[in-house]
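Asker: kindly return the folded structure for what I paste below:
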Amino acid sequence: MADLWLSLLKSAARKKEINTRTLWILGGSNLLRKQFIDKLIDSAKSKSFFVQSSAETQVNSFGLSYAYADIYDREHEELILRLNIYTLSSVAETLAPLLVDLLKRDETMLEDLLVVLLGDWDEPRRLIRDLAHSILFLRDKIFTTLDPEIKSRALQICSNRYQRLHNISFTETYQPSSKLSGIEMPLGMGELDAPLGVDIAVAVMNADHIDILERKYGRKDDEFDFIQQFLRTILLKHGASLIYLSTESHQLFTFIHYLISPSLESDMSRDLVVETSRQVKPNVVDREAVLIPSGWDSWSKILVIKGSFDADGVSSSWTSEVLGDEGEQASVIEVYEEVVHAFGGKPIGLYKEDEEGIEIKPLSSQEFLKSQLNELNSIEAK
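Answerer: Okay, the predicted model is just below:
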């Protein structure tokens, strides 16, 4: 009888257990990170879900910030998912111990972690260098400090989740109702051949500015295609996802929900990954709403955009140079920056031009403080 009651209690506890997942938001400015979190929370509000979250998104400039979002099923008013969201003020070696400490305090966090790397269409020429910096930061400053057994287990879990998404993407694309759904489909060339042991999504913000780049700076579709192909080829190696976000984007939560759904195990989310796969539609045509789910992409799909793109060369160079000895000094990054720059017109961003075409360079911190000295003195006098 005691065993029966114990079994019933354990069963009830499992039903009430909250699915908790962790997001790390790295890269971008404070404003960009706040915009991403706000968009994530806003996009979760729908006919199916309602959200309770931090009263106000806190993103500071001095280390680690935290926010949360509790996602409820609207019909049953049941909490189905809690997102713990951490942001880092800078992808810098000095701040790496903050993230390492999180992982060491909770050894299971790595297994259920999604790292979101932010990019910005205000500065398309920086996308690949920033991506390399973030990936090397994760590999060399975070994961190398962890226990080998923890890393090995996380790598296996991450690879299994990717394979599951890959299987679903294949069967949904080619044989939606076939018996292939139970078969493990082989990976393609350049696919998940450099796993980090963590799920990664790259979100490129301000996709509305693609139109500005075209109208004001004369950028063409060829350049936007090249940037997309370059990003996708690299992200394919790490099993990562890609999404472009504009002010009109409303699919962010569905996209994030899909990426983490293979690790959700409650009764309500058992078939969630298949259900959400029908809502997350890959898009490579609408240049302001590109969406590449993890497990869907391949070299053949990348080359559909433009067959002359050297996916093999980019993939091999990324492995031998960026992930090898050269790091951020790799020639493959320089090639990307030279090609993007050669399309003509300065990208908006760090170095903007005034109406007369004079380049305006940012002041150093000392120059800025000197220029504000009189105002600071007056404030102190008051």
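Asker: okay, CA-based contacts and neighbour counts for the rest of this
Answerer: Will do.
Asker: correct me if wrong: L99 contacts I142.
Answerer: Yes: counting by CA atoms under 8 Å, L99 does reach I142; the two are 7.1 Å apart.
Asker: quick one: W296 and T171 touch, right?
Answerer: No: W296 is beyond contact range of T171, at 10.5 Å (criterion: CA under 8 Å).
Asker: what's near enough to touch the spatially closest residue to P293 that is not a sequence neighbour?
Answerer: Leaving aside its chain neighbours, P293 sits nearest to S241 (5.0 Å; criterion: CA to CA, 6 or more residues apart in numbering). Counting by CA atoms under 8 Å, 6 or more residues apart in numbering, S241 makes contact with I200, A201, V202, L235, L291, I292, P293, S294.
Asker: one more time with 6 Å
Answerer: By CA atoms under 6 Å, 6 or more residues apart in numbering, the contact list for S241 reads A201, I292, P293, S294.
Asker: I71 now?
Answerer: I71 is in contact with V51, L79, I80, L81, counting by CA under 6 Å, 6+ apart.
Asker: right, and out of these, which lies closest to L252?
Answerer: For those, the minimum distance to L252 (CA to CA) is 14.3 Å, reached by V51.
Asker: quick one more, to check against the first:
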Amino acid sequence: MANSYRNSNPPNRRPNSKDKDEEREEIWKPMLDSISSGKRLPEKSLLVLGGTSVTQREFLESVSTDPTSNRRPPDRGRKPPIANQFALGYTYQDVLDTDHEVDTLARLSLYLLANPSPSFTPLIKPYLNPRTLPHTLVVILLDWNHPWLWIRQLRDWIRVLRSLILSLDDASKEVLEENITTLQDKGRNMGGGEGNSALENVKVPLGPGEWDEPLGIPLCVVCQNADKIETLERERGWKEEEFDFILQYLRTILLKHGSSLVYTMPTAPGSLQTLIHSTLGIKSSLKQKQLKHNVTDRDRVLVPPNWDSWAKIRILREGFDVEGVSEKWSVDIDPPRHMRPTANGQATAGAEEHANGQSSPEEEEEGGTATSIYEDTIRNPESEFKLTTLHSKQANGLEVTSQDPQEFLNEQVAILETLRREDEQEAKAKASRKEPEPAYRARTEDVSGVVEEHIGPVQFNMGGIQVNADEMVKRLQDREAGRANEPEAPSSPSANPDPNKMDNEKLMSFFSGLISKGPTSTTK
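Answerer: This is a model prediction of the structure:
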């Protein structure tokens, strides 16, 4: 009994330190595990295509702006940097709950690419895998500063996406197929967003032109700077027909990919954040935000996914060829030979030429495409008079290249030096050449005669009386002529000259001098 008692633990024995450590570990371990799993944030990805480094930053600010309060969440002292200057850029955003702004709903990773060159597709490919594809959204940025380029930009980006999807592995393609089924059924129940119990499981069938060209990744097209619409109307003379045509064209094309569409401006991002979050499945536990379509306000358009149809597009304006545009778009987005991926997923040769704006022989031969029809209607005012045939080798897109300022100034200095030497030689020739005095006087008289014809007779004031110099000279000449005709009296050697005759000659010389001086001798 003594041995058994000695080996057993009495009920009233105090536990030692080892027992306390084991008990503490059993208590805290499941608690920490539960907290760790609760703090594990859902990861969402956003692939932003197009725009510039500036417009991409404006888009990031619009995504982080709450549409209800129109303000961005606090930075909390650790605002993430944005690296979008070269090739593929990256940044991230923590999606905070609507009211508290304390709870983090998800971590949003944003990948930014501005150039649709197929050479950059290998940079995107590692981020598209079976784990990330169900939580990825593709955004294409368009700018209202250049709406005539939209369809060409959309075509280039869709081609890049299609060639990228074709280069993925089989596991990723299976996930894409599952995504297509999920995206097509999302929000298509007859009950609508309220979740009507009677019609909740009744799905709306696909209409004509819907999901004809699915990508497997949800797509959203954002048309930035919608405030420029008024500028186009005021400065370019655009009317409602042009704006309706652009909207109908975009909706017809995006309907084939199941894409959403939204117009934004820096001062009013609208429902952009709600559209992005709802597409990625980011929902607040405190307040549910509803998407409401808008196709009537031309600067606040919002077309949610799985809402549009051909019938709704036709209502906007009659005469639009929905079937023709939809059919031609399927041909436009087929990647040409230089963009089709090879075995390693790289684009074939010639991709750089296409990225620089040079068309391939295949594109030059085809006519009446969806892109050309759009550009024939919405013309580019900057290239109304095309000079690209004269400068077809320019890769920067400029029609006329200006001369370097220093080279221009050097040429002007040489021209001025030549003119200066010519002036010096002419001055030396005039100085060495002496003209006879009578010729100069004759020329002066001719010039004075021309001046008299333009300015009239020379007049001056003498003792308060306005005297006409020409008339006075003429009277003196007549008087001298009359005296010359009179018979001369016999003169003696001691006779003095006639003082009247001398006075007349002086007066004639004086008035002749006034006339020869021209307008400068006029006295008022």
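Asker: please state their TM-score.
Answerer: The TM-score (TM-score structural alignment, normalised by the length of the first structure) is 0.78; 345 aligned residues with a CA RMSD of 3.6 Å.
Asker: what does the residue nearest to P293 of the first structure correspond to in the second structure?
Answerer: The alignment partner of S241 of the first structure in the second structure, by TM-score structural alignment, is S260.
Asker: distance of its match from N70 of the second structure?
Answerer: As judged by CA to CA, to the nearest Å, S260 of the second structure and N70 of the second structure stand 22 Å apart.
Asker: coming back round to it: nearest to W318 of the first structure among the contacts of S241 of the first structure?
Answerer: Checking the contacts of S241 of the first structure one by one against W318 of the first structure (CA to CA), the nearest turns out to be A201, at 18.0 Å.
Asker: shouldn't that closest one be in contact with I243?
Answerer: No: the criterion here is CA atoms under 6 Å, and A201 of the first structure misses it with I243 at 7.7 Å.
Asker: onto which residues of the second structure does stretch 199-217 of the first structure map?
Answerer: Counting by TM-score structural alignment, stretch 199-217 of the first structure corresponds to residues 218-236.
Asker: aligned to S43 of the first structure, what sits in the second structure?
Answerer: In the second structure, S43 of the first structure lines up with D66, judged by TM-score structural alignment.
Asker: with L99 of the first structure instead?
Answerer: Taking TM-score structural alignment, the alignment pairs L99 of the first structure with I124 from the second structure.
Asker: helix or strand: which one has that match?
Answerer: helix 121-124 (DSSP states H and E).
Asker: can you list contacts of whatever helix or strand comes next after that helix?
Answerer: Using DSSP H and E, the helix or strand that follows helix 121-124 of the second structure towards the C-terminus is strand 136-143. Residues outside strand 136-143 of the second structure that contact it (CA under 6 Å, 6+ apart) are 45-51, 218-224.
Asker: among those residues, which ones are in strands?
Answerer: Judged by DSSP state E, the contacts of strand 136-143 of the second structure include S45, L46, L47, V48, L49, L219, C220, V221, V222, C223, Q224 as members of strands.
Asker: please tell me which one of those residues counts the most neighbours.
Answerer: C220 (26 neighbours; other CA atoms under 10 Å).
Asker: list the contacts of that one.
Answerer: By CA under 6 Å, 6+ apart, the neighbours of C220 of the second structure are V139, S259, S260, L261.
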